[in-house]
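Participant: Give me a 3D structure for the following:
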Amino acid sequence: MNEPVKTVPISGRISQQDYDFMMQHSFGGKVTASEKLRHVASFFRQYHEHFGSYAEGIEELNRLSEPARKNIKHLEYEQGVHSELVDAAANLFPLGVAYLASRQQRPAKKDQLPYLLETEERLLALVLRLLEQVLRLGLTTQAPAYNPHLLEDKLGTITELVGLLSKRDHS
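Facilitator: Next up is the predicted model:
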């Protein structure tokens, strides 16, 4: 059986702009200003309590970016286009941000260098995943992007750098 949640009466003033915003949104069927204020406070508390884990961070970032992704998908459908570059970036960026957000606890002095090394390695892995996906987009003469010629003049420096790395490794 769920015990009733203890409540505490508060009193305060908010700006007209914040009040109007709060009253325009349903917040899961909440109607009164008191219900909505309780919901906002609860949401804010849960947001801060749960954003510390990597998986929950990804979930929250995906939730926040979902309206933009839906809008992009809708526009892609209307325009008859698709961009694998946009998909790759939209899928990988939240992973990096969630990883960083999950690393809020400062490690003990003896664990600081391993902490930094692990952070660097994990972020590099994400950067390399994105780089690999971008390079795959450049394999064909027409990239699977809104602008099929998007990568034509932009991969020259990367190709040169990879060539220099290859020469160095063979020396």
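Participant: use CA for all of it now, contacts and neighbours both
Facilitator: Will do.
Participant: Now do the contacts for the residue nearest in space to the middle of the chain.
Facilitator: In the chain, the C-alpha nearest the mean C-alpha coordinate belongs to Pro94, at 2.5 Å (C-alpha atoms, centre = their mean). Counting by C-alpha atoms under 8 Å, 6 or more residues apart in numbering, Pro94 touches 58, 61-62.
Participant: how about those in CSV, adding secondary structure?
Facilitator: Shown next, in CSV, are those (DSSP: H, G, I helix; E, B strand; the rest coil):
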residue, secondary structure
Ile58, helix
Leu61, helix
Asn62, helix
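Participant: still on that earlier bit, just say helix, strand or coil for the residue nearest to the centre of the chain.
Facilitator: Per three-state DSSP, Pro94 ends up helix.
Participant: All the helices of the protein, in order from the start?
Facilitator: 16-24, 33-50, 54-79, 84-101, 112-137, 156-170 (DSSP state H).
Participant: and those as CSV, adding distance to Ala143?
Facilitator: Shown next, in CSV, are the helices of the chain (distance: least, C-alpha to C-alpha, whole Å):
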stretch, distance to Ala143
helix 16-24, 43
helix 33-50, 39
helix 54-79, 16
helix 84-101, 9
helix 112-137, 5
helix 156-170, 15
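Participant: Deepest-packed of these, please.
Facilitator: helix 84-101 (a mean of 16; mean count of other C-alpha atoms under 10 Å).
Participant: please give me the structure for this one as well, since I'd like to look at both together:
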Amino acid sequence: MKSVTMSVRVPEDDAAFIAGLDVPGAVTPSDKLRAIIAEARLRQEGSGDFRRALALSEQLLRPARQRLRDVEHRLQVHSDLVAAVEDWLPEALATAMTGPIHHDATGADDDDSQSLLDLEREFADRVFGLLEAVLRLGVTRQCRCYDPKTIARRLEPIMELARVIETMRDSDEK
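Facilitator: Okay, here's the model as predicted:
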């Protein structure tokens, strides 16, 4: 692909921001600007490439995750719940970013129905995976969370829903 030279004036604070920006594989301001453009293009156009979407999701969340790790380290605390959600979130976001390709109003595709079914299955797998991980935290009355009773306090409504679902399914089978 042919490169085009561009000259851009930016305020000093933006230049300092770009210089201090941590972009994997990018060292120079030009490298970083190309990475920023690639990221913006991926967000704008979407991508069927899960790996690229996952890398972008992780990159978007990296500063917040690092600040959280710094605070946890300083306070000597950890939350398995927060960690589980943080691990889940980039994959869920990447799944949304790589979902079915949207066609214009006249470009309906026979594959769209299957794409939607696949997307729904992927989201169900991810959501129920997170749900299972969170429920595992409720095995003991106190979990490794900032507040050890965080999960225990919220389990009863979930268990009640599960009992209602089980009762309904039992009656449907009869």
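Participant: one step back: Serialize the contacts of Pro94 of the first structure to JSON lines and add fields for distance to Thr141 of the first structure.
Facilitator: As requested, the contacts of Pro94 of the first structure are exported to JSON lines (distance: C-alpha to C-alpha, whole Å):
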{"residue": "Ile58", "distance to Thr141 of the first structure": "34"}
{"residue": "Leu61", "distance to Thr141 of the first structure": "34"}
{"residue": "Asn62", "distance to Thr141 of the first structure": "32"}
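Participant: What separation do you get for Leu33 of the second structure and Gln59 of the second structure?
Facilitator: 15 Å (C-alpha to C-alpha, to the nearest Å).
Participant: cool, and Cys145 of the second structure?
Facilitator: 25 Å.
Participant: Ala124 of the second structure too?
Facilitator: Computed as C-alpha to C-alpha, the Ala124 of the second structure to Gln59 of the second structure distance reads 24 Å.
Participant: now Asp87 of the second structure
Facilitator: From Asp87 of the second structure to Gln59 of the second structure the distance is 13 Å (C-alpha to C-alpha).
Participant: Does Pro144 of the first structure touch Glu84 like I think?
Facilitator: Yes - counting by C-alpha atoms under 8 Å, Pro144 of the first structure sits close enough to Glu84 to count as a contact (5.9 Å).
Participant: What's the local residue count around the nearest residue to Leu137 of the second structure once chain neighbours are set aside?
Facilitator: Leaving aside its chain neighbours, Leu137 of the second structure sits nearest to Cys143 (5.8 Å; criterion: C-alpha to C-alpha, 6 or more residues apart in numbering). Residues contacting Cys143 of the second structure under the criterion other C-alpha atoms under 10 Å number 19.
Participant: Would you enumerate the residues in contact with Cys143 of the second structure?
Facilitator: Contacts of Cys143 of the second structure by C-alpha under 8 Å, 6+ apart are 80, 137, 149-151.
Participant: count of neighbours near the closest residue to Ala145 of the first structure other than its chain neighbours?
Facilitator: Nearest residue to Ala145 of the first structure, sequence neighbours excluded (C-alpha to C-alpha, 6+ apart): Ser83, at 3.8 Å. Neighbourhood size, Ser83 of the first structure [other C-alpha under 10 Å]: 17.
Participant: Please tell me how far the alignment partner in the second structure of Ser83 of the first structure sits from Ala133 of the second structure.
Facilitator: Applying TM-score structural alignment, one finds that Ser83 of the first structure aligns to Ser79 in the second structure. Using C-alpha to C-alpha, Ser79 of the second structure is found at 13 Å from Ala133 of the second structure.
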